[in-house]
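>>> Attaching a predicted model along with its sequence, questions to come.
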Amino acid sequence: MDKNADNRIRAVEETLAHLTRVTDDLNEVIARQDAEIAILTRRVEMLMRFAAEQQAEAEGSIPLADQRPPHW
C-alpha cells in the first residue's frame, strides 16, 4: 500500500475509535437517566396516591383527580 492509503486508513480507524467511545459514553448516560426516570416515576405515583388519600379523608370534597379543570 502507498503512504496515502495508510494515512487514510489510520484516519478512518481513529474516527471509528472516537465514535465508538462517544457511543459508549452516551449509552452510559442513557442508562443512568433511565434509572433516574424510573425512580422519579415511582415517587410521583406515591405522591399522587398520598394526595388522593388526603383528599379522600377531607370532608365533602371531591378528589382532585375527579374534578374538571377550571377552564371547562
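Thanks, I have it.
>>> use CA for all of it now, contacts and neighbours both
Fine.
>>> Does the strand or helix carrying Ile30 pack against any helices or strands, and if so which?
For Ile30, the enclosing helix or strand under DSSP states H and E is helix 3-57. Helices and strands touching helix 3-57, by 3 or more Cα pairs under 8 Å, 6 or more residues apart in numbering; DSSP states H and E: there are none.
>>> Pasting the second one now:
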Amino acid sequence: MIDSQAARIDSLESHIAHQDRTIEELNEVVLAQREDIRRLERRLDKLMSRVATLEDQAPLPDNAPPPHY
C-alpha cells in the first residue's frame, strides 16, 4: 500500500514538473510574440506615416472612368 502511494506521489510530482516546464516554455513564447507584435506595430506606424507623407506630396488621381466610357 505504501509503495503504491509513493509511486502515485512520484508520478504526480513528475507530472507537475512537466506541466511547470510547459508553462514556462509557453510563457517564453508569449513574451517573444509580444515583442514581435510591438516591433511590427512600430514598423506599421512608420509605414503608415510614410504613405501619408507620399499621399500629401502626390495625391492619388481620382477614380473617374476614362473619357471613352
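Here it is on my side, so go on. No experiment lies behind these values; they were computed from the predicted model shown.
>>> ok so, going back, what's the average distance for the helix holding Ile30 of the first structure when superposed on the second structure?
Taken over the aligned residues, the distance from helix 3-57 of the first structure to the second structure averages 0.4 Å (mean Cα distance after the TM-score superposition for the first structure).
>>> and the gap between Arg49 of the first structure and Glu36 of the first structure?
From Arg49 of the first structure across to Glu36 of the first structure, the span is 20 Å (Cα to Cα, to the nearest Å).
>>> Sorry, slip of the keys, the one I care about is Glu45 of the first structure.
As judged by Cα to Cα, Glu45 of the first structure and Glu36 of the first structure stand 14 Å apart.
>>> same thing with Val44 of the first structure?
To Glu36 of the first structure, Val44 of the first structure is 12 Å away according to Cα to Cα.
>>> try Glu59 of the first structure
Separation of Glu59 of the first structure from Glu36 of the first structure (Cα to Cα): 37 Å.
>>> can you check Asn4 of the first structure too?
48 Å.
>>> cool, and Asp2 of the first structure?
52 Å.
>>> ok, the two, which is more surrounded?
Glu36 (11 against 6; other Cα atoms under 10 Å).
>>> any idea how far Thr23 of the first structure is from the more buried one?
Using Cα to Cα, one obtains 20 Å as the distance from Glu36 of the first structure to Thr23 of the first structure.
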